[in-house]
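>>> here is my input; please provide its structure:
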Amino acid sequence: MSDTPIGSEVLVVANARSGASLGRPDRVPDVQRRMPGATVHRLGEDETLDDVVTAAVADDSPPRVLAILGGDGSVSRAAHLARRHDLTLLVLPNGTFNHFARSAGIDDVDAGLDAYRAGHVRPVAVAEVSVDGGDPITVLNAVSLGAYPEFLAERERRTSLGKWWGGAVAAWREVHGAHPVDVVRGGKRARVWSVFAGVGRNDPDHIATMQRATLHDAVIDVRVHHARGSRLRAIASLAFGRNTVKVLRALRVMPPASDLERILDEDFELEVAAGSAPDIWVHDGELEEVGADGFRMRVRAVADGLRVYLPAADG
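I've put the predicted structure just below:
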């Protein structure tokens, strides 16, 4: 047997700021117990994940695996850095929603550690999004513009309430203040409430495809909600839980099929017209400000773009 401690090739970055639960236990001791050879770094208040990973790969003994203990935003950024530095990603979900982890069958930290111990690495499809020709950003789940980024911006202004109550207040405000967005694609102009561009084909009944349904489908599944109905329907369309969607449909507040458009493409481009809405967008739950009046967005599917430790049942 090898004398090398388990996890000696792994850099674990723990983001204590992920999630909003005050009762969430500290999982770092569990990670250290099961991977005693790993380098574990707790992300400080003034540190970024980029800084920590860049310093680690420049070391004399760089890691070959990047493990991230955090939520959706942290996992998404870690995926971007893993691709940049040719590392394998290990997801240790510790956020509120954990969208990518759930899609990958990694329900909790222990499931992620089990996948590492089993050594089951597989490539998964990702997307790359760029704005106005800038550097591409890795996307694991979805990109969105319109009502959803505005909702997130409202929620973040109420972080003291937590994600759930803050979300409720944000939804109420957006029902009264959501703005339609003017977009142009292929010379055709449309006024929309929202656009979601998700990685891989997803449930056709959902508009807000914030959690991917497949790991290996290298296509962008776009949902366009045309602004023909009320603001209430615009906000109701952001529901992503299966049961929630059923309830909203029963209450007849979800938009009708005639207001929705689905586009499947490997390379999707869209222009947001100047002056039509706040210049913000979101990827994997992370808000981005463009800082310009109007912008052009490109979302491109990348087959086998990221190596990830997955449960053996993934196949």
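>>> please make it C-alpha for all contacts and neighbour counts, starting now.
OK.
>>> how deep is the closest residue to Arg42 other than its chain neighbours tucked in, by neighbour count?
Once flanking residues are discounted, Arg42 sits nearest to Ala14: 4.8 Å by C-alpha to C-alpha, 6 or more residues apart in numbering. Neighbour count of Ala14, defined by other C-alpha atoms under 10 Å: 25.
>>> what sits against Ala14?
Counting by C-alpha atoms under 8 Å, 6 or more residues apart in numbering, Ala14 touches Val28, Val40, His41, Arg42, Leu43, Ile68, Leu69, Gly70.
>>> of those residues, grab the buried ones for PyMOL.
In PyMOL syntax, the buried subset of these is picked out as below (16 or more other C-alpha atoms under 10 Å):
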select buried, resi 28+40+41+43+68+69+70
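>>> narrow the contacts of Ala14 to those in strands?
Val40, His41, Arg42, Ile68, Leu69, Gly70 (DSSP state E).
>>> let's compare: structure for the following, please.
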Amino acid sequence: MRRSYWRVGRVDAELVRRSGELPPTPFDTLFRRLGRAADHSKLWFAVAALLVARKGATRRAGLRGLAAIGGASFSASLVAKRLFPRRRPAAELLPVHRRMTRRPTSSSFPSGHSASAFAFASAVAMEHGPIGAVVFPAAALVGYSRVHTGVHWPSDVAAGAAIGVGAAWATRHWWPHGAGLPEQSEPPVDVPEVGDGSGLVVLVNPASGTDNVDPTAEIIAMWPEAEIIRIEPNTDPVKAMTTRLDQGGVRAVGAAGGDGTVTAVADLAVRYALPLVVVPAGTLDHFARDLGVDGPADTRDATQVGAAVSVDVAEVAVERRESTERITFINTASLGGYPELVRLREKLESRWPKWFAAAVAMPRTLRRAQPLPILLDGEFKLVWMLFVGNGSYQPKGFGAARRASLSSGKLDVRYLRADLPYSRARFVLAALTGTLQTSHVYRHFEAPATEVTLLGPDRRIATDGEVGPSGSRFTFRVRPRSLSVYRLPPP
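Take a look at the predicted model:
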């Protein structure tokens, strides 16, 4: 090992010497400025801010990049630099015009700049290949700039790059990537072609998404003959749409907005046996993403050729003393802490983006949560929260992210036990270490139906991110392949 160490040192010294012999060029100034821009990952934070401002894969790329930077910075600066102290190259090895004005004083090994740069680039490439292809060369330039300006040995940069790639890959442990899920297996179904929008009624939410971009003009451009019903303050758009459907002559219904808008129209589509046109225009668009619809153009192309699939919807019957209300959901429903989380998130959304408001609301909600005594299919349980998904979500644990299929015919039921000592702290620790599936505080099963009876006061249920009515008994069931949705077949 000592012989290998000295061999690497000789190679490093030779490469730095050759770098120092390069003639002066305008790139000398560029590399100094690039290194300063990457100090404390400022360059990557700026790029991430641009990516997060856009929806879809671009936003996920920015968020995953930030998560990877956090892991890389911790591993390189707080762990590796302390375990492997190393002197930086002597300033005399380079001409004066190449040297940094302020030379770092921390350990040379590994390069923290390279770790952050390659962590960000690798994470972005996982979510958005074309953007990753642009960011990777920038990361490589940042890495080389550390050698060009004489503050790192080449092996420092190589080690930092390896740490960065590893940190990006490690994010998949807590935030699974969509790639690798089985191909979607929803069965095809015959539906009418509505290429010009004839017979199509679309419910449009003009305030959907974090950008508050009204999708109405885009809807009209794609389906000029479609009828538009907009969600406006102090109106009941669902009632207006129901009235229009009762009049007849409608061949398909559409939803342009987030998951809440899609759920409302999906319920009508099932009731009136009409196919659904999904135009993703919300913040996260979970249903559209799992369906395989990346944008409005995908849906437009499907309506022009009449391509559609049959998918499941789920239903919960909320029982109160006087009545029972049935609610359709296409993604998830939950009891316990989650409805409180939604209410707190909605308060914070007036000042922050939805995703950030949710991140702030989660720890606050868990800290204030009260144990919920229930009968789950007749068995007593004491839980912090209960999650019910329409279909089998991946991964298992409370980081549910994706569904491989929307026609599994099963409900995905998960809950956190509250009858064990320090269960909330154990939950947080298991979630951070990715061991929730083996933790005693977590339970999971799949079934076509399940019943939850509260043994305390009535509680509210949350469905698809919206807080619903309160009740004392909740009966969940899946309605297999009851909804037809426009989608092109996979390539």
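>>> quick revisit: pick the one among the contacts of Ala14 of the first structure closest to His80 of the first structure.
Ile68 (11.8 Å; C-alpha to C-alpha).
>>> quick one: that closest one and Leu92 touch, right?
Yes. Under the criterion of C-alpha atoms under 8 Å, Ile68 of the first structure makes contact with Leu92 at 5.8 Å.
>>> grab the most central residue of the first structure for me.
The C-alpha lying nearest the average C-alpha coordinate of the first structure belongs to Asp284 (C-alpha atoms, centre = their mean; 1.9 Å).
>>> show me the contacts for that residue.
Applying C-alpha under 8 Å, 6+ apart to Asp284 of the first structure gives the contacts Asp72, Gly73, Ser76, Val139, Leu140, Asn141, Ala142, Val143, Met210.
>>> so how far is Ser61 of the first structure from it?
31 Å (C-alpha to C-alpha, to the nearest Å).
>>> which element is the counterpart of Arg414 of the second structure in the first structure on?
Under the alignment by TM-score structural alignment, Arg414 of the second structure pairs with Arg223 in the first structure. For Arg223 of the first structure, the host element (DSSP states H and E) is strand 220-226.
>>> now the element after that strand, going C-ward?
Under the assignment DSSP H and E, the closest C-terminal helix or strand after strand 220-226 of the first structure is helix 231-236.
>>> quick check: that following helix compared with the second structure, mean distance?
On superposition with the second structure, the mean distance recorded for helix 231-236 of the first structure (mean C-alpha distance after the TM-score superposition for the first structure) is 5.7 Å.
>>> check stretch 143-151 of the first structure too.
Relative to the matching residues in the second structure, stretch 143-151 of the first structure has an average distance of 1.2 Å after the fit, by mean C-alpha distance after the TM-score superposition for the first structure.
>>> measure that stretch end to end?
Start-to-end span of stretch 143-151 of the first structure (C-alpha to C-alpha) is 14 Å.
>>> which residues in the second structure does it align to?
Taking TM-score structural alignment, stretch 143-151 of the first structure hits residues 333-341 over in the second structure.
>>> corresponding residue for the residue nearest to the centre of the first structure in the second structure?
Checking TM-score structural alignment: Asp284 of the first structure goes with Asp464.
>>> matching Leu49 of the first structure against the second structure, which residue comes up?
In the second structure, the residue paired with Leu49 of the first structure according to TM-score structural alignment is Pro237.
>>> just Glu261 of the first structure next, same as before
With TM-score structural alignment as the criterion, the equivalent of Glu261 of the first structure in the second structure is Arg443.
>>> so who does that match touch?
By C-alpha under 8 Å, 6+ apart, the neighbours of Arg443 of the second structure are Arg414, Tyr415, Leu416, Arg417, Gln437.
>>> where does stretch 108-118 of the first structure end up in the second structure?
Stretch 108-118 of the first structure lines up with residues 295-305 of the second structure when matched by TM-score structural alignment.
>>> buried residues in that stretch?
The neighbour-count check on stretch 295-305 of the second structure (16+ other C-alpha under 10 Å) flags Gly295, Pro296, Asp298, Thr299, Arg300, Asp301, Ala302, Thr303, Gln304, Val305 as buried.
>>> with stretch 205-215 of the first structure instead?
By neighbour count with 16+ other C-alpha under 10 Å, stretch 205-215 of the first structure contains the buried residues His206, Ile207, Ala208, Thr209, Met210, Gln211, Arg212, Ala213, Thr214, Leu215.
>>> what of stretch 263-281 of the second structure?
By neighbour count on 16+ other C-alpha under 10 Å, the buried set for stretch 263-281 of the second structure is 263-270, 274-281.
>>> and what of stretch 16-25 of the first structure?
Residues Ala16, Ser18, Gly19, Ala20 are the ones in stretch 16-25 of the first structure that count as buried (16+ other C-alpha under 10 Å).
>>> cool, and stretch 168-186 of the first structure?
Going by neighbour count (16+ other C-alpha under 10 Å), the buried part of stretch 168-186 of the first structure is Val169, Ala170, Ala171, Glu174, Val175, Ala178, His179, Pro180, Val181, Asp182, Val183, Val184.
>>> tell me which of those fall in helices.
Under the assignment DSSP state H, those contribute Val169, Ala170, Ala171, Glu174, Val175 to helices.
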